[in-house]
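[1] I would like the atomic coordinates for the input below:
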Amino acid sequence: MAQPDKTQPDKTMNAPAPESTRKFDPGRAAEYQTQSRIALAGYDACHELSACMLAATLGAGRAARLLIVGAGGGAQEIVCAGALEPGWRFTAVDPSQPMLDLALARLREHGLLERTDVHLGYVEDLPPDGRFDAATLIGVLHHLPGDAAKRDILDAVAARLKPGAPLILAGNRHAYASQPLLLAAWGERWRMHGASADEVQAKLGKILQGADPPRSEAEVADLLDEAGFDTPNWFFSSLFWGACLARKRH
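    Model prediction:
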């Protein structure tokens, strides 16, 4: 049987893109590598530790299939995990073509394209067959407006995981307005990297209007519980960003 051409993503998305997807346009994709590392202090450390947490949970040196939801951009989840564990294979899903194009370029650069099936679309487009040994959902949840959308994606991920499989969930986990000091420090980080006072204010306004994070770590735990995951184990924090591992209940 002929192998699929992994230089191009499978085009499984058939519904109109929501606003949470449309904002990841070519302009945002082009600046993603730089901007993400300013917005999240410890961006690389978060991804490296995520790979380490998965290896510690699954067992080092074992073959595994990983579902990477929201893989567009730098595909950093796959870059880190693929370097650590040569026996892991990946299914990368993202609804933004520009962001997925950037991920494809990085996977090709790191020699990981042959170990990765790439899908343009949503996790719901994949069969709910419980075939994955682990999953990551990094930098996605706070872009989904409302609790219903957050529950839906966590349910969709859970349906594709084996019992006991770990999920790495990372993203902003505080209502921004409830953490004025953290938000101010986030603005200062941009200033540290050369943003003017007006640019800082514009970025603060954009994040307040353009994302809807869970309101607390307790709310994250509740969302995970409703989707069938155990209590999360938090292992990384950077201002209002946090990363945790939770296992799907048997």
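[2] going forward, measure contacts and count neighbours with C-alpha atoms only.
    OK.
[3] where do the strands of the chain begin and end?
    Using DSSP state E, the strands of the chain run over 10-11, 64-69, 88-94, 116-120, 134-138, 166-172, 233-238, 241-247.
[4] and those strands: which comes nearest Arg28?
    In terms of Cα to Cα, the element of those nearest to Arg28 is strand 88-94, at 14.6 Å.
[5] chain center to the longest helix seen in the chain, what's the gap?
    Scanning the chain for the longest helix, with DSSP state H as the assignment, gives helix 43-58. Centroid displacement of helix 43-58 relative to its chain, using Cα atoms, centre = their mean, to the nearest Å, is 13 Å.
[6] so for the residue nearest the centre of the chain, what's the nearest residue that isn't a sequence neighbour?
    Nearest residue to the geometric centre of the chain (Cα atoms, centre = their mean): Ile138, 2.1 Å. Spatial nearest neighbour of Ile138, chain neighbours left out: Ala170 (4.5 Å); criterion: Cα to Cα, 6 or more residues apart in numbering.
[7] so that neighbour touches Ser238, yeah?
    No. When contacts are counted by Cα atoms under 8 Å, Ala170 is not listed as touching Ser238 (10.7 Å).
[8] neighbour count: these two, which is higher?
    With neighbours defined as other Cα atoms under 10 Å, Ala170 and Ser238 compare such that Ala170 has more, 25 against 17.
[9] before we compare anything, build this one as well:
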Amino acid sequence: MASFCDPDIVSGYAARTEQLVPGLRHLHKMTGLLLAERAPADARVLVLGAGGGMELKALAELQPEWRFDGIDPSAEMLQLAETNLGSLASRVTFQEGYIDKAPEGPFDAATCLLTLHFLPRGERLQTLRGIQRRLKPGAPFVAAHHSFPTQGAEPDKWLTRFAAFASLSGVLAFQSENNIRTMKERLPVLSPEEDEALLREAGFSNVELFYAGLTFKGWVGYK
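    Take a look at the predicted model:
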């Protein structure tokens, strides 16, 4: 959390994230497409981890009648989201905090992008259950985050590939072995199989993988 209160990190968040996440803009478009399969034209959408506003802006541009509740624990990141959204911010209600601070809904759809990999398994399950409980029956949920094999030499292999992609995108700091080691130590990453099982344990059905970009995976599921 501390890093997302650092003014330098906050100001460069959007550009840096686009360099690190393969196909980020297309991920946002696919998210909008999957939500719109079931969400109505005037949907109310819960966006957990909304700081920065990147997915909020993409979804608001795709669906002009949708309204959003954007939740994030960083006040600085929420301010960045409001700034980046411009006039679209009038369709978003911002709330600082975690899932327990989110309105009860019920919501027509929900997203949690590039967030859950920060949470240990127990907290992740509680967060997913909090999202699921706030959805209408049959409502879609999209999650995407770091998820890769966690046994043996697999983490090193996949994190090296992630670092190489970042370097090709111009993020030179990710070339160092120290950064790879820091990610291994600080991110409680689950394997894709564990992530899917956790979504089902939280109450989501028909869970499907729709996105895979090196270390990042994305799923859609339904209440």
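[10] TM between them?
    Between these two chains, after superposing, the TM-score reads 0.91 (TM-score structural alignment, normalised by the length of structure 2); 220 aligned residues with a Cα RMSD of 1.9 Å.
[11] returning to what we had before: counterpart of the residue nearest to Ile138 of structure 1 over in structure 2?
    Superposed on structure 2 with TM-score structural alignment, Ala170 of structure 1 falls opposite Ala144.
[12] got the contact list for its match?
    For Ala144 of structure 2, the contact set (Cα atoms under 8 Å, 6 or more residues apart in numbering) comprises Cys112, Leu113, Leu114, Thr115, Leu116, Tyr211, Phe216, Lys217, Gly218, Trp219.
[13] so which of those residues is the closest to Met30 of structure 2?
    Comparing those against Met30 of structure 2 with Cα to Cα places Tyr211 closest, at 8.6 Å.
[14] the closest one is in contact with Gly218, isn't it?
    Yes. Between Tyr211 of structure 2 and Gly218 there is a contact under Cα under 8 Å: 4.7 Å.
[15] neighbour count: those two, which is higher?
    It is Gly218, of Tyr211 of structure 2 and Gly218, that has more neighbours when counted by other Cα under 10 Å, with 25 against 18.
[16] how about the more buried one, nearest residue that isn't a chain neighbour?
    Nearest residue to Gly218 of structure 2 in three dimensions, chain neighbours excluded: Ala144, at 3.9 Å (Cα to Cα, 6+ apart).
[17] again, but for Pro127 of structure 1
    In this structure, Pro127 of structure 1 finds its nearest non-sequential neighbour in Arg160, 7.3 Å apart by Cα to Cα, 6+ apart.
[18] what about the counterpart of Leu141 of structure 1 in structure 2, how many residues nearby?
    By TM-score structural alignment, Leu141 of structure 1 lines up with Leu116 in structure 2. Neighbourhood size, Leu116 of structure 2 [other Cα under 10 Å]: 26.
[19] if I look at Ser50 of structure 1, how far off is Leu204 of structure 1?
    27 Å (Cα to Cα, to the nearest Å).
[20] of the two, which one has the most company?
    Using other Cα under 10 Å, the more surrounded residue of Ser50 of structure 1 and Leu204 is Ser50, with 26 against 18.
[21] before we move on, back to that, export the contacts of Ala144 of structure 2 as a markdown table, with columns for distance to Gln19 of structure 2.
    As requested, the contacts of Ala144 of structure 2 are arranged in a markdown table below (distance: Cα to Cα, whole Å):
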| residue | distance to Gln19 of structure 2 |
| --- | --- |
| Cys112 | 19 |
| Leu113 | 16 |
| Leu114 | 14 |
| Thr115 | 17 |
| Leu116 | 19 |
| Tyr211 | 17 |
| Phe216 | 13 |
| Lys217 | 16 |
| Gly218 | 18 |
| Trp219 | 21 |
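[22] residues contacting the aligned residue in structure 2 for Leu154 of structure 1?
    With the correspondence set by TM-score structural alignment, Leu154 of structure 1 lines up against Leu128 in structure 2. Counting by Cα under 8 Å, 6+ apart, Leu128 of structure 2 makes contact with Leu199, Ala202.
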